Each structure stands twice: as C-alpha cells, then as structure tokens.
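Colleague: no sequence for this one, just the structure:
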C-alpha cells in the first residue's frame, strides 16, 4: 500500500502494524493472565476470598480477578484477557471429601463469627444452650434451697409439738422423750404405749410381787416392768444414773431390751402376742 503524502508534498511515513498495536496498548500495558504462576495466584486468591467469607458451594466456582493497584483493570480487560480456556484452567472443583468437611485445598474454612448485640445477646447456638443450662441449674438450686427451708420449718414444728407433749407429761410425754433420747422414730410411740399399758397400766411406780421374778427376789418394776439387772444392762447411757422407777429411763431400758431380743417389729406390734392375739409380755 502506497504511503500518504502531506499537504506540503512530503510522504507521511507509514507506521508498521506491530508498532501501531504497541502504541494503542502502551497506556494499558499489563501482564497477561497466563502461565502456571498466574494461575496459582488466581486460584489461591479465590480460595482465600471464599474462605474469608465462609461461602463454599459444591461444584465449580468462578475465578476472582483482583484489581491492580493502579486501577486500570476493567471488566472489559478481564473479559478480553481471561477467556474460556483461562477460566476453565483456573476453576476449582470441590471433591466429595472437601464438600463434607467444608475445606478448600488443605485447610479448613475459618469459623463464622457470631454477633453479640448491644444488649449482650448472641446468636451463637452453643452460647444460647449454655445460657439455658445455667438457667436450669439456677432453677434447680433455687428449688433445692426452698425445699431445705421447708424441711427445716417442718422439723422445727415437730420439735415444738413434741416439746408440748413432754411438757404435759404423762405416758405420751415420757414415751416421746425416751424416743428422742434413743434417736428412734416417733412412729414407735403407739406400740410402746400398748406395751406400757399392758405391763403397768401407765404407773411408773408399779411393782410386780407375784410373778416368778418376784419369787426370785427380783421383782419387775416401772412402766415396762423391767427387773433391776435388765434395767442396768439396757438403760440408755445418758440416763444410767436414774432409778429404775424413772419413767423415761425405764422406757429406754425396756425398749432397748425388746429390740435386742425380739426385734424392732415386736415393738411396732406392741409386744408379743399368742395365737389368739392376746398380749403375753416379753
């Protein structure tokens, strides 16, 4: 092709095609996104961005192209220099194992941060579960404390009731005091009272002068009609200095003897009985 002439008659030099191309792209000169190094950079950048945002989808995801620091890259440039072949070469496909574990390459994704609002509330399920567990524990402790106070109130009321019985005296008061000293349940009181009424009629100074013990010179005495040797052997240690006719001491001796020789069930039953159900003593 002939060169053009200028108005002054001089031929305008023709710029070769290679030079024209270089001139047109000189201002936007940039390295092409080709080669192993560039592909590794894109792949690593993509993985880093995906991990930073915690967004991983199964299958193939698109390459993220970073913008150069000089701000010259554009969408058109990216489309021009990264064609289908480059995109396919730099795409990453998750393996089933990566999909199951939520990892890219060799490392796991960063955990998602849970936001705590100004009121101190969090959307972290684990933290919410811990808060619920703490509330449940606090509720149980409160219930246990309330039950302890209620139990203490019931025990105080029972002590006051027994104190009133003891203060009134009589058979019921003596039995109540004896059971308290022996640290036995007050539920034994009805059986012990039945024994006392059968043995002495409730008289703490009763003495049996006609049975075999009396004939041997060791008459039975007191509410539960114990002989002196039995009283000394079984009276509660705290009352050992009291006489055999002391009502409370006599009861402790008779009850402890019966439990040792006939068992607690005999005391509960109100003493031994024959086949007809009649009391036969101990």
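Modeller: That came in fine, so what should we check first? All values derive from a computational prediction rather than experimental measurement.
Colleague: okay, CA-based contacts and neighbour counts for the rest of this
Modeller: Noted.
Colleague: roughly how far apart are residue 36 and residue 43?
Modeller: Look at residue 36 and residue 43: by C-alpha to C-alpha, to the nearest Å, they are 10 Å apart.
Colleague: which one of these two has more residues nearby?
Modeller: A direct count of neighbours by other C-alpha atoms under 10 Å for residue 36 and residue 43 places residue 43 higher, at 21 against 10.
Colleague: before we go on, here's another structure to hold up against the first:
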C-alpha cells in the first residue's frame, strides 16, 4: 500500500529544486492524490505531467478530449487550457515544474521548448515505460524495506522530469531547500490565481483545485501573507492591469476582460481606489515618463 500524504510531504521537502549536469528544474507542486475528482478549466505558466495509477476519466486539452485509464500519462503545456473530469475519482500522480533556463544547457532549453510546442499530449498503456517505473520508485510504501533511501529521491526526481522528453516525443540531443507543506499549498494557490486571472476566481474553486477545504485555504492566506483571499485576487488583477497598461497596446476594455473584471467601470473604479489614478491617466503618465 502506498503512503500518499507521506510521499507528498517528502517530495515537497527535498525535491523542489532539482539540479543536474545538463538541466536545472524548479518544481512548483508534487501531487499523489486518491481519489482526485473533477477540476476546473484552467491553465498554468509551467509544465504539469500526470500519471493515472488507477481509475477512469476524461482529459480535455486545448478543446480536444482524451480518455483516461490506468497506465495513461498526460501533459499540460504552459499557457494551454485543460481540465480533468472523472465520475468515480482517479489515483493520480502529478508534478508541476519549469526548466531553469539560466542554469540549463542549450540542448535542454531547445528540448523543452520543442516539448512545449509539439508534445504528444496523452500516452496510453505506458505502465511499463521507464517514466512509470520512476514514478513508482518515488512512492513510499508501508514496508520500509520497499522504499529507496531519501538521499536517492532528488536524483530519481530529476531523472523523472528528464524522461518526459522521450515519453511525450520531445527531442533529446545526447551531446552535450526545506519548506513547510502549508507554504507549498499557498504557493500553488498563488500560481493558479496568477495563471487564471481572466477567469472568475472564488475561494471554493481554488480550494477544490488544490483538494483542500475552503477554511484551510483561507487560513493559509491569512497566516502566510497576512492578506485574505479576496484582497490577494484583487491586488493581482490590479497588478496585472498595471503591467498591461504600461507594456501593451490593449484597450482598457480588453485589459479589464484579460484581468477578470466584469466591466470597464468596475476595473476603472477599483484601479482608482488602489493606484490613485484612473487607468487612462496612469497609462498616459507612464508613456510621458518614458518619452
């Protein structure tokens, strides 16, 4: 029997920064969840790879539907909307990560860029693929003798992430610190919000995505950043709105829509409250200072 919570805690403690000779990775989340039910339509700014250990369901990626069953691997690429749906729940392993370009070789940068653009999204009947075996080797079991030494976990995790290049059809050219579990969930919540600002964002939706209770998520925001969930979402919308006003030619109406505001009037009113200037005047003032 696998110890899901204990495995997640271990990986979140010792396998968030993975360094090797050719590549360096920043891991945003590890997940070992049973059962996992439907999640909302959403997207990430990073890769997320999932492996179905048990259960059946459906995965939608960029509008295309795929069946999920035991032994299936699937990948969500940066910026691509996706969703999992399942009636009876899945035993799902997943990891969200990105390549640290500054610390990785040109070969790895090109390989993961190719993966982002040309990945085979779903790979079925892959229970005996090396990727699946690497996944299973990370899972803690009730009998200690069945587990790898913790010292081996970072290198196995690094190998797992590299294995995605061949599993999903990427190109591989042959040449060439501890953190609290609560902070891990808070970081996942903040990333999800920032990646999905154009969508309606409620405490319930984000809590369901993380598979935690609304009360627990609310406490994480209050204790972690001394700000409630609603304030954080509002501030992130205004921050992104400011960025788009300064760095894009989008109309104020388009910016309001891109940052999840229900109307231009509401965006302008809230922007004035927070920033102290109307959006149009803020943009003009920035353009004048750059001239």
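Modeller: Received, thanks. Not measured: the values here are computed from a predicted model.
Colleague: TM-score for this pair?
Modeller: Once superposed, the chains reach a TM-score of 0.20 (TM-score structural alignment, normalised by the length of the first structure), with 87 aligned residues with a C-alpha RMSD of 5.4 Å.
Colleague: what is the neighbour count of residue 266 of the second structure?
Modeller: Around residue 266 of the second structure there are 12 other residues, counting by other C-alpha under 10 Å.
Colleague: which element is it on?
Modeller: Assigned by DSSP states H and E, residue 266 of the second structure belongs to helix 264-275.
Colleague: how about the helices in the stretch 101-250 of the second structure?
Modeller: 106-118, 130-138, 153-167, 181-195, 203-210, 214-224, 229-247 (DSSP state H, counting those that start in this stretch).
Colleague: okay, now the nearest residue to residue 218 of the second structure once chain neighbours are set aside: neighbour count?
Modeller: Closest residue to residue 218 of the second structure apart from its sequence neighbours, by C-alpha to C-alpha, 6 or more residues apart in numbering: residue 229 at 6.3 Å. When neighbours are defined as other C-alpha under 10 Å, residue 229 of the second structure has 22 of them.
Colleague: residue 229 of the second structure contacts residue 220, correct?
Modeller: No - using C-alpha atoms under 8 Å, residue 229 of the second structure makes no contact with residue 220, being 9.1 Å away.
Colleague: could you pull out the helices in the stretch 151-282 of the first structure for me?
Modeller: Ranges of helices within the stretch 151-282 of the first structure are 170-182, 189-199, 212-215, 228-234, 247-262, 264-268, based on DSSP H, counting those that start in this stretch.
Colleague: a markdown table please, covering those helices and showing distance to residue 137 of the first structure and mean neighbour count.
Modeller: Supplementary listing: those in a markdown table, determined by distance: least, C-alpha to C-alpha, whole Å; neighbours: other C-alpha atoms under 10 Å:
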| stretch | distance to residue 137 of the first structure | mean neighbour count |
| --- | --- | --- |
| helix 170-182 | 37 | 20 |
| helix 189-199 | 41 | 20 |
| helix 212-215 | 65 | 13 |
| helix 228-234 | 49 | 17 |
| helix 247-262 | 45 | 21 |
| helix 264-268 | 42 | 17 |
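Colleague: could you redo those helices as a markdown table and give each row distance to residue 78 of the first structure?
Modeller: As requested, the helices of the stretch 151-282 of the first structure are exported to a markdown table (distance: least, C-alpha to C-alpha, whole Å):
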| stretch | distance to residue 78 of the first structure |
| --- | --- |
| helix 170-182 | 97 |
| helix 189-199 | 101 |
| helix 212-215 | 123 |
| helix 228-234 | 107 |
| helix 247-262 | 102 |
| helix 264-268 | 99 |
